[in-house]
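1. requesting a structural model of the entry that follows:
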Amino acid sequence: MSHLLEMRKISKQFNDNPVLNGIDFTADKGQVHAIIGENGAGKSTLMKILAGLFPPDSGDILLEGRPVAIGNPKQAQELGIAIIYQEIHLFQDLNVTENVFMRREPLKNIKWLRLIDWDKAYKETQKVLDELGLSFHSKAIVKSLSIAQQKFLEMIKALSQNAKIMILDEPTAAFSEQEIELLFKVIRDMKKLGVSIIYISHRVEEIQQIADTVTVLRDGAVIESCGVRDIDRNLIVKAMVGKELQDRYPKLKVKIGKEAMRVEGLGYQGMIGNINLDVRKGEILGITGLSGSGRRTLAKVLVGIHEPSEGKIHLNGKAFTRMSPHLARQNGLCYAAGIHNEEGLILNSTITENITLPNLERISSAGFIKSGRELLYAKDLVERLEIKADERDVVTNLSGGNQKKVILAKWLFSGAKILIIEEPTAGIDIVSKIDIYNIMNELVLSGASIIMISSDLGEVMGLSDRIAVMYKGEIRKIFSREEASQERILYYASGGK
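-> Below is the predicted model:
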C-alpha cells in the first residue's frame, strides 16, 4: 500500500550552501507525522518545497503513488496541500466567514442576478466551528480573536479547501496549556476525517502526546525516523543535537537586590486594572496567564506603547503617571517584544543596524554615525551572545534562535536595566532556548532585572524567582519559586480565588 505522500531524495542548496541532503519523508492518511530538529536543520525548507514555495534541486514528490510537480503555492493548494505558518496570514479587518470563503464565496440566483449566498457561508462556517468545539462566532472580526483562535481559523480555512495534507509549523508558539489541549482535540478530529498532519515543533513533550511518527533532522539529513512509541525524549533530543542535554532550565542562584521598579494601581482602558507589582535587581519575575489574560497589554503599558489611564510607575526613585517608549528607555526600561521576531526587528536590515538602532547617540559624533565604532560594538555583542552569523548579515536570513539573540543584543547595547522579555523562546530549538536562558542569567548576574512574560509554564517555573498569575486583566496571585506548581498556577489563571 502506497503512502499518501512520499518525498524521495530531496536535495536543496542556497548560495552553494547545502540545506537538504537527499531527504526521504513519508506521510499517511489520518496520521500525525512530526518533524523535529534544531533551527537550521532543514525542516522549514523541506516543507516549503512541499508547499510550492521552493523548487527542489533534485528528488521526487509522489501523492498517492503518482509523481507530481509542485511549481507554486496555488498548485500545492489544488493538490490538497496546506501550510499553516507561525505568522498569521489572515485579513484582520474581515470576519471569520469572509476569511474562510475568500475568493470562493457560494453564489445564489435571484431572478437574473447572481449574488453571494452569505446565509449559506455563515451557516457552513458556524457548523464547522461548533463541530470542532471552538468558542468564537462565524461573524467575529478576526482582529478581535486571540492568536490561538486565529491559528484555528487558518486550519478551518484549509479544511474548507479540502486539504488532504496539513503542515503545522510551530503551531503552539505562545499557546496556553488549555489552547494546546484544544489544538490536540482539533487535530484528532482531523485525523478522523483522514487528513494527514505534518507537525513541525521543537517541543518534544508535545510530539510525544500527539504524533504517531517522528522524523528527526540534523544538518539537512534524516537522523532518525520511527514510531513515537519506539523512541523516548532523551533519544529524540540526542538525535537532534548530537549530544545529551543535562539541564533544560539552567537557573543560577543570584543575590536579589533593591527594588528596581514598582507599579501601583496601574490600569489601561478597562483592559487591565489594579496592577500592583514590583521587581528587584537581579530578579527574574515571571508573568503568566491564559490567552486574553492581559499579559501582553501590561507589557505595553509598562513601556508606554499604551499610556496608562490610571496608577503610577516608579523608576529610579521617580513616580510616573504617564509613560512613553522614549521615557522608558531613558530610565533603562526596555521591551523585547515578540511572539514573532518581526515585532522586535527590522528584518531587511543588518545585525549591526538592528543592534545599534535603539542608541545611535552611543556611536555618533557631531550627528554622524561612526561606522567603525558601530561595527566594533556589534561584533562584540555577536561574539558574547554567540550569534552564529557575521555582524554584516541581514537579519531575515538568520534562524529564529539567532534572531531572538539579536533582539536581546540591541537592548543590551541600549543599556537596559529592566528588561521585559515576551515569550523569550517561542518557536526556537532546545539548544537555542538554553542559550537564551544563559543570556538571561548573565543579565541578572550583572544586576539587571527581568520581567519574563511567557505561556510556557515549564520555563516560567524553571527560571523565575517569583511568578505573577494574571486573569482578566488583573494579577490574581504572586507565588515564590518554592510555592509554585503547574496545578496552582493554572487554578489562578483559570479564575480561581
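2. rest of the way, CA atoms for contacts and neighbours
-> Fine.
3. leaving out the residues flanking it, which one is nearest to Val395?
-> Leu347 (5.1 Å; C-alpha to C-alpha, 6 or more residues apart in numbering).
4. now Leu153
-> Closest to Leu153 by C-alpha to C-alpha, 6+ apart is Val96, at 7.2 Å.
5. just give me the neighbour total for the one you found.
-> Val96: 28 surrounding residues under other C-alpha atoms under 10 Å.
6. wait, the residue nearest to Val395 sits on Ser399?
-> No: using C-alpha atoms under 8 Å, Leu347 and Ser399 do not qualify as a contacting pair, with a distance of 11.8 Å.
7. sorry, back to before: dump the residue contacts of the residue nearest to Leu153.
-> Val96 sits next to 137-142, 153 when contact means C-alpha atoms under 8 Å, 6 or more residues apart in numbering.
8. and these, which are buried?
-> With neighbours counted using 16 or more other C-alpha atoms under 10 Å, the contacts of Val96 contain these buried positions: 137-138, 141-142, 153.
9. closest to Tyr335 out of those residues?
-> Val142 (25.9 Å; C-alpha to C-alpha).
10. three-state assignment of Gly286?
-> Here Gly286 is recorded as strand under DSSP: H, G, I helix; E, B strand; the rest coil.
11. gap between it and Tyr199?
-> Separation of Gly286 from Tyr199 (C-alpha to C-alpha, to the nearest Å) stands at 29 Å.
12. looking at these two, which is more packed in?
-> Gly286 (29 against 23).
13. tell me who's in contact with the more buried one.
-> Per C-alpha under 8 Å, 6+ apart, neighbours of Gly286: 451-454, 460, 463-468.
14. now, which of those residues sits nearest Gln161?
-> Using C-alpha to C-alpha, these come closest to Gln161 at Ser454, 33.8 Å.
15. buried residues, the helix or strand encompassing Leu153. List them.
-> Secondary structure assignment for Leu153, by DSSP states H and E: helix 147-160. Residues 147-159 are the ones in helix 147-160 that count as buried (16+ other C-alpha under 10 Å).
16. count the neighbours of Asn72 for me.
-> So Asn72, with other C-alpha under 10 Å, has 16 neighbours.
17. once you drop chain neighbours, what's closest to it?
-> Gly52 is the one closest to Asn72 (C-alpha to C-alpha, 6+ apart), at 4.1 Å.
18. surely that neighbour touches Ile70?
-> Yes: applying C-alpha under 8 Å as the test, Gly52 and Ile70 come out as touching, 5.2 Å apart.
19. please enumerate the shared neighbours of these two.
-> Taking C-alpha under 8 Å, 6+ apart as the criterion, Gly52 and Ile70 both touch Ala76.
20. helix or strand right after the helix holding Leu153?
-> Sequence-wise, the next helix or strand downstream of helix 147-160 (DSSP H and E) is strand 165-169.
21. now, the most widely separated pair of the buried residues of helix 147-160?
-> Between all members of the buried residues of helix 147-160, the farthest pair (by C-alpha to C-alpha) comes out as Ile147 and Leu159, at 18.7 Å.
22. I have a second one here; can you model it like the first so I can compare?
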Amino acid sequence: MRSITKTFPGVRALDQVEFDLHKGEVHVLVGENGAGKSTLIKILSGAYRMDAGEIVIDNKPVEIRNPRDAADLGIFTIYQEIMLVPPLTVAENIFLGELQTRAGVVDWGEVRRKSRQLLDKLGAPQIPLNAPLKDLGIAQQQLVAIARALRRQTRILIMDEPTSSLTPTEIEQLFNTIRSLKSEGVGIIYISHRLEEIKQIGDRITVMRDGKVIGTLPVREAQKQAIVRMMVGRDVLVEPRACRTQAGEPVLRVEHFSVPGRLHDICLEVKRGEVVGVAGLIGAGRTELARALFGADKGGRGDVYLDGMPVRIRSPYDAITAGMALVPEDRKIQGIVGVLSVQVNLMLAYGNRHYPALINFGEDKRITQEYIDKLSIRTPTAAKRLMELSGGNQQKVVLARWLCMTLKVLILDEVTRGIDVGAKAEIYRFIDDLACAGYGILMISSELPEILTLSDRILVMHQGRITGEFSRQEATQERIMLKAIGGEN
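-> Reported below is the predicted structural model:
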C-alpha cells in the first residue's frame, strides 16, 4: 500500500500511509483508537475507497472498489465487531452466500461436515452447528467468523482484535491456527491492543498515530514501553491501584441465585468501596450472571439484597431504580445507539429516571458536557454521532451514562474489550476512583492481568457455579486457571 490518503469531513484519517505485507508473515498493526488502523484495513478490504495512493499485489497495481473485489483477490477480514447474521445457524453463517449445492439443492450434510472440520481446526468442537448465532457468546461468535474466513482461498487475512474475548487456552489455539496459515503462505495483518501478544505471534510491527505511520520494526527489536510511546507520543504507565481504605458493609448480597440450565446456587457479596473480579473460561456463566442480576435475562431465582434490603429485579428498569447498573459485554449491540448523538446516548438512563417529566434539554446539555470533561471523552461536540467515536470513547460514554445517576452497584462486563492502551489506563484509574468513592463494583474480565491488577477479591466460575474465591494477596494466574477448569488447589 503506497501513499494511501483518506479524508472524511473535517478529518484526514490517513496521510500518505506506506504499508507492506510479505507472504507467510504476521505483520502487527498497532495504534490508539482513531490512529487510522481501521480506515487502512477497510480500504484494503473494499469497505472504503481511498482518495489517493496505490495498492500493489504481486508487483501488479490493483483496484479494490468493494468487498467483492477484495474477495476475488483473496483478501478477507475478520472484524472486531462480528459481521454475521445472528438469526441464522452457525453452519449457515460459515457458508453465508456460498452454500454447498448438489443438483441445485443445498447439500446440508456437506455444509455441516465442512463447518465441523473448520471449527475443529480452531479447537472449538463444542460449538453446535445448528444453533442460531445469536445464542452464542461473543467469543464463540468470533470463532465462527474466523472459520468463515478460513473456508476460502485466503491469500491475505486481516484480523482485527481477534483475541479480544478469548480465554488463554482459546488464544493459544488461535495462534496455532495462525502459525499453520503462515506455513501455508498466507500473509496476515494482525491488529491488537494487547501488546503482550505481539512477541508471541508477530514478525514485524507497524505503529500508527494520527493517520500516519510512525515506524515499522522487527518484533524481536520491539520493546513494550517504546511501542506505547510511539503510539501515544508519551509514556503511559498503568500505575498500581490507588490505596483504598478497608471495604465497608456489603452493598450487594446474592444468596442461592440460579437460572435453570445456566447458573447454579450462586452466593456472593460486594462491599462498598470494593472491586470484586469474576474470572472464568468462555461459557462459565459470567455474562449470564451479570445479565440475570441486572434483569436483562429472565428466569433468575434466589435472593438479592442491596444495602441489606431485599429487592426483586424483574427488568433492567427495576435494577436501575434500585441503584444497580450494567456496562454490557457487547458495547455495539447492547450498550449504545450508534446513530444517535453522544448527548442522547449519555442521557438515556437519566431521562427514564425522570419519566414522565418533560425533558430539560438545557440540563441534559450541561450534564453531558460535565461528563465529557470529567472522563476526557474525545469528541468535537456532544451532537456527534456516537458510532463515529473510537471504541474507548464510546465506552466512556456508556460509563458516564450511569455515573450521572444515583448508584450503589456497578457491574462491568469486559469493560476494556477492544480499546487501546491509553484508554485502558484511563478506565483502570477511573475504576479505582469509583471504588474510592464508595461504589461496589462487580467486574468480569477475560484478561487475568486486569483481574489481578484491579480486584480486591476474585471469584472464579466454572459451568455456572462459583468454584473459587481468592483475596488479592492469594490470587495467582495459575490458581485462578485451575479453578476455572474445575480443578482443586
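23. trace Val85 of the second structure over to the first structure, please.
-> In the first structure, Val85 of the second structure lines up with Phe91, judged by TM-score structural alignment.
24. enumerate every residue touching its match.
-> 99, 142.
25. ok, 10 Å please
-> Neighbour list for Phe91 of the first structure: 98-99, 102, 141-143 [criterion: C-alpha atoms under 10 Å, 6 or more residues apart in numbering].
26. can you tell me how far it is from Leu53 of the first structure?
-> 21 Å.
27. before we move on, the earlier item: out of the contacts of Phe91 of the first structure, list just those in helices.
-> Counting by DSSP state H, the contacts of Phe91 of the first structure place 98-99 in helices.
28. now the second structure: which of the contacts of Phe91 of the first structure match?
-> Here is what carries over to the second structure from the contacts of Phe91 of the first structure, by both residues aligned by TM-score structural alignment, their matches' C-alpha atoms under 10 Å: 98-99, 102, 142-143.
29. what sits against Tyr246 of the second structure?
-> Just to correct that, residue 246 of the second structure is Gln rather than Tyr. So Gln246 of the second structure contacts 271-274, 436, 456 (C-alpha under 10 Å, 6+ apart).
30. SS state for the residue nearest to Val395 of the first structure?
-> coil.
31. any idea how far Asn99 of the first structure is from it?
-> 27 Å.
32. out of those two, which sits in the busier spot?
-> Between Leu347 of the first structure and Asn99, Asn99 has the larger neighbour count (other C-alpha under 10 Å), namely 22 against 17.
33. am I right that that one is in contact with Ser160?
-> No: taking contacts as C-alpha atoms under 10 Å, Asn99 of the first structure lies outside contact range of Ser160: 11.0 Å.
34. what touches both of these two?
-> In contact with both Asn99 of the first structure and Ser160: Glu154, using C-alpha under 10 Å, 6+ apart.
35. rewinding a little: which pair in the contacts of Gly286 of the first structure has the greatest spatial separation?
-> Ser454 and Asp465 (14.0 Å).
36. Val406 of the first structure pairs with which position in the second structure?
-> Counting by TM-score structural alignment, the partner of Val406 of the first structure is Val397.
37. for the stretch 101-250 of the second structure, which segments are assigned as helices?
-> Using DSSP state H, counting those that start in this stretch, the helices found in the stretch 101-250 of the second structure span residues 108-121, 138-150, 168-183, 198-201, 224-232.
38. before we move on, what SS does Val263 of the first structure have?
-> Of the three states, Val263 of the first structure takes strand according to three-state DSSP.
39. that one: neighbour count?
-> 20.
40. ok, it touching Lys318?
-> No: applying C-alpha under 10 Å, one finds Val263 of the first structure not in contact with Lys318, separated by 11.4 Å.
41. overlap in contacts, the two.
-> Common neighbours of Val263 of the first structure and Lys318 (C-alpha under 10 Å, 6+ apart) are Lys312.
42. hang on, Ala475 of the second structure packs against Arg457?
-> Yes: using C-alpha under 10 Å, Ala475 of the second structure is in contact with Arg457, at 8.5 Å.
43. so for those two, which residues contact both of them?
-> With C-alpha under 10 Å, 6+ apart as the test, Ala475 of the second structure and Arg457 both reach 451, 469.
44. more neighbours: these two, which one.
-> Using other C-alpha under 10 Å as the criterion, Ala475 of the second structure and Arg457 rank with Arg457 on top: 21 against 18.
45. now do the contacts for that one.
-> Contacts of Arg457 of the second structure by C-alpha under 10 Å, 6+ apart are 270, 274-278, 442, 451, 469-475.
46. run the last query once more with 8 Å
-> Contacts of Arg457 of the second structure (C-alpha under 8 Å, 6+ apart): 275-277, 469-472.
47. please name the nearest non-neighbouring residue to it.
-> Nearest to Arg457 of the second structure is Ser471, by C-alpha to C-alpha, 6+ apart, at 4.5 Å.
48. verify the stated contact: that neighbour with Leu459.
-> No: counting by C-alpha under 8 Å, Ser471 of the second structure stays clear of Leu459, with 9.0 Å between them.
49. which one of these two is surrounded by more residues?
-> Shown here are Ser471 of the second structure and Leu459; by other C-alpha under 10 Å, Leu459 has more neighbours (25 against 14).
50. tell me the SS of that one?
-> strand.
51. pretty sure it contacts Arg472?
-> No: at 10.5 Å, Leu459 of the second structure does not count as touching Arg472 under the criterion of C-alpha under 8 Å.
52. that older thread, alignment lookup: the residue nearest to Asn72 of the first structure to the second structure.
-> Using TM-score structural alignment as the criterion, Gly52 of the first structure maps onto Gly46 of the second structure.
53. burial count for that match?
-> Counted with other C-alpha under 10 Å, Gly46 of the second structure comes out at 20.
54. state the distance from it to Arg286 of the second structure.
-> 37 Å.
55. same check, this time on Val270 of the second structure
-> On the measure of C-alpha to C-alpha, Val270 of the second structure and Arg286 of the second structure end up 15 Å apart.
56. ok, the two, which is more surrounded?
-> For Val270 of the second structure versus Arg286, the count of surrounding residues by other C-alpha under 10 Å is larger for Arg286: 28 against 24.
57. alignment lookup: that one to the first structure.
-> So, by TM-score structural alignment, Arg286 of the second structure is matched to Arg295.
58. residues contacting its match?
-> With contact taken as C-alpha under 8 Å, 6+ apart, Arg295 of the first structure is in contact with 287-289, 453, 470, 473.
59. compare Ser454 and Asp465 of the first structure (neighbour count), which wins?
-> Per other C-alpha under 10 Å, whichever of Ser454 of the first structure and Asp465 has more neighbours is Ser454, with 26 against 20.
60. closest one of the contacts of Arg457 of the second structure to Lys182 of the second structure?
-> So of the contacts of Arg457 of the second structure, ranked by how close each gets to Lys182 of the second structure (C-alpha to C-alpha), first place is Gly277, at 36.6 Å.
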